[in-house]
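**Student:** Predicted model and sequence follow; I will ask about them next.
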Amino acid sequence: MGHWLYRNIIEPGKLPLLLALASFVLTFVITRVIVRLIRAGKGPFGNVKAGGLHIHHVVPGVLLMVVGGFGAVSSSRYGFGAYLSAVLFGIGAGLVLDEFALVLHLDDVYWTEAGRQSVEVVVVTAALVGLVLGGFAPFGVNDLTDQELQDRGGVILTVAVNFLFALVALSKGKTRTAVFGVIVPFIALIGALRLARPGSPWAKRLYRRRPHARARARLRAYRHDRRWAGPSRRFQDWIGGKPDDELTRPVTGRR
């Protein structure tokens, strides 16, 4: 483990990225726990206010991202400054993306259906950064054997082909399949081979004169959504908390 960590993380200068990812995920988890405790009226936590103004945690998140970002570009990949900047940036990114839906909609939608977008963005971001971090062709690794070069070349080729399949899946309207297909082999291939979702660029262009294909695509999308909508919602509720009922949600104050 120590040899792998040194060869694939420390030597190519990826330790700041590892620290940023760990800080990002940990900050999101802690923030969600605290916010859910505030929502339930438990614990010593409460909303932060200044002069009657509710300060959302996206505000300190932006400040930390600015400090960490400028600190990172002004330092090398090695040393305490780079590591500290990475941690600050990861914490800031966790706070900002936890309220991504608020920034997107410019409205307090944290505990609504629209607020689920924050959880989706955090999961996708962590997955993509993990892909970069765990890449088997890190820049900066020296003294590779011929076998290691061959193995890494094969991995690069596999990832490149898989990425092309992911682009096809994305054009078919299968966003989650495309994203996770870049990480997990064969998922993107399955998404690329299956029928496109109705309304996707692929369906609009290639199913325009194929009514049978359009009908099959609508039927498959209906069955897929009916099967997976429930488990997907329960997974998101487990991570980010269940949204409020729109009929009972208070007009002001999200927690």
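**Tutor:** Thanks, I have the structure now.
**Student:** going forward, measure contacts between C-alpha atoms and count neighbours the same way
**Tutor:** Fine.
**Student:** Pull out the buried residues from the lengthiest helix in the chain.
**Tutor:** Using DSSP state H to assign secondary structure, the helix with the most residues in the chain is helix 211-240. If you call a residue buried by 16 or more other Cα atoms under 10 Å, then helix 211-240 has these buried ones: 213, 214, 217, 218, 220, 221, 236, 239, 240.
**Student:** name the helices or strands packed onto it?
**Tutor:** Using 3 or more Cα pairs under 8 Å, 6 or more residues apart in numbering; DSSP states H and E as the contact criterion, the neighbours of helix 211-240 among helices and strands are helix 116-133.
**Student:** what helices or strands is the helix it packs on leaning on?
**Tutor:** Where contact means 3+ Cα pairs under 8 Å, 6+ apart, helix 116-133 is packed against helix 15-40, helix 80-98, helix 100-105, helix 175-183, helix 211-240.
**Student:** angle of the fourth one against helix 116-133?
**Tutor:** In other words, helix 175-183. Calculated by axes from the mean of the first three to the mean of the last three Cα atoms, to 10 degrees, helix 175-183 forms an angle of 20 degrees with helix 116-133.
**Student:** ok, second structure coming up, stack it against the first:
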Amino acid sequence: MGHWWARNIIEPGKLPLLLALFSFVITFLITRSITRMIRAGKGPFRNVSTGGLHVHHVVPGILLTVVGGFGAIGGHREGFGTGVAAVVFGIGVGLVLDEFALVLHLSDVYWTDQGRQSVEVVVLTAALVGLMLLGFSPFGVNNLSSDELQDRVTVAANIALNFLIALLALVKGKARIAVIGVIVPFVALVGAVRLARPGSPWAKRFYRSRPRARAKAQVRAYRHDERWNRVRRRFQDFVAGAPDR
């Protein structure tokens, strides 16, 4: 265990990233627990207000993100100070992304269906950072050999190809697959070669005169959403609490 830790975390300088990820996830879970207690009227916690103004926790989150981010950039990959900065940054990001939907809609949608977007962003962010900790690099650069990495043309071509694949998946209306595909190109390739979702730019452009493809895409999207939306909603309700009806 000690050898694995030194080789995969300490030597590559990934300890700050690991600390940031843990503090980010823990902060999100603690914050959601507190807000659910406030919503239920239990415990000692209450909303923070000053002069009739409700101070959302995204505000201290932004401040902590700025302080921790600049502190981590200004430090080295190793050292106590960099570790502290990474933890501060993770806490700030956890507070900010917990109210991502509020920032996106510029409205207090925390306990509405729109507020579920915060949970989706948190889960996606944690997954991407976790993949980077496991050794995946953006646009599949980690798949190149040491000789290929020294060839700038090969690196540039690899990045451009993987970017186009991820972009194609995005144009086909598969945003989550496209984002994950930036880290794991094979995932984006699956989204790029399959049928586009109805209403996506690709479907509007290429399925307009192809009724069979349009109908097949609608059926496939319906079956996919019917299968996974219920699971996703249950998970979101379990983690973050059910929205108001």
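**Tutor:** In hand now; what should we look at? No experiment lies behind these values; they were computed from the predicted model shown.
**Student:** And the TM-score between these chains?
**Tutor:** TM-score for the superposed chains, counting by TM-score structural alignment, normalised by the length of structure 2: 0.83, backed by 230 aligned residues with a Cα RMSD of 2.6 Å.
**Student:** Same list (the buried residues of helix 211-240 of structure 1) but as a markdown table, adding distance to residue 66 of structure 1.
**Tutor:** What follows is the buried residues of helix 211-240 of structure 1, written out as a markdown table (distance: Cα to Cα, whole Å):
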| residue | distance to residue 66 of structure 1 |
| --- | --- |
| 213 | 49 |
| 214 | 47 |
| 217 | 45 |
| 218 | 45 |
| 220 | 45 |
| 221 | 42 |
| 236 | 29 |
| 239 | 27 |
| 240 | 26 |
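**Student:** What is the nearest of the residues you listed to residue 45 of structure 1?
**Tutor:** The closest of the buried residues of helix 211-240 of structure 1 to residue 45 of structure 1 turns out to be residue 240 (Cα to Cα; 17.6 Å).
**Student:** Who's the closest spatial neighbour of the aligned partner of the closest one in structure 2, skipping the chain neighbours?
**Tutor:** In structure 2, residue 240 of structure 1 lines up with residue 240, judged by TM-score structural alignment. Here the nearest residue to residue 240 of structure 2 in space, its sequence neighbours aside, is residue 32; by Cα to Cα, 6 or more residues apart in numbering that works out to 5.8 Å.
**Student:** so the one you found touches residue 238, yeah?
**Tutor:** No. Assessed by Cα atoms under 8 Å, residue 32 of structure 2 is found out of contact with residue 238, at 10.6 Å.
**Student:** Could you find the closest non-adjacent residue to residue 236 of structure 2?
**Tutor:** Residue nearest to residue 236 of structure 2 in three dimensions, not counting chain neighbours: residue 119, with 6.5 Å by Cα to Cα, 6+ apart.
**Student:** To which residue of structure 1 is the one you found aligned?
**Tutor:** With the correspondence set by TM-score structural alignment, residue 119 of structure 2 lines up against residue 119 in structure 1.
**Student:** Around its match, how many other residues sit close by?
**Tutor:** 22 (other Cα atoms under 10 Å).
**Student:** Counterpart of residue 53 of structure 1 over in structure 2?
**Tutor:** The pairwise alignment with structure 2 assigns residue 53 of structure 1 to residue 53, based on TM-score structural alignment.
**Student:** residues near its match, how many?
**Tutor:** If we define neighbours as other Cα under 10 Å, then residue 53 of structure 2 has 8 of them.
**Student:** now do the one 3 residues further on
**Tutor:** A count of neighbours around residue 56 of structure 2, defined by other Cα under 10 Å, yields 16.
**Student:** need the contact list for the residue lying closest to it once chain neighbours are set aside.
**Tutor:** Across the structure, with Cα to Cα, 6+ apart as the measure, the residue nearest residue 56 of structure 2 apart from its sequence neighbours is residue 48 (7.5 Å). Listed by Cα atoms under 8 Å, 6 or more residues apart in numbering, the contact partners of residue 48 of structure 2 are 54, 55, 56.
**Student:** Kindly report the same for residue 172 of structure 2.
**Tutor:** When contacts are counted by Cα under 8 Å, 6+ apart, residue 172 of structure 2 touches 191, 192, 195, 196, 197, 200, 201, 202, 203.
**Student:** which of those residues are buried?
**Tutor:** Looks like these have 191, 192, 195, 196, 197, 202, 203 buried, using 16+ other Cα under 10 Å.
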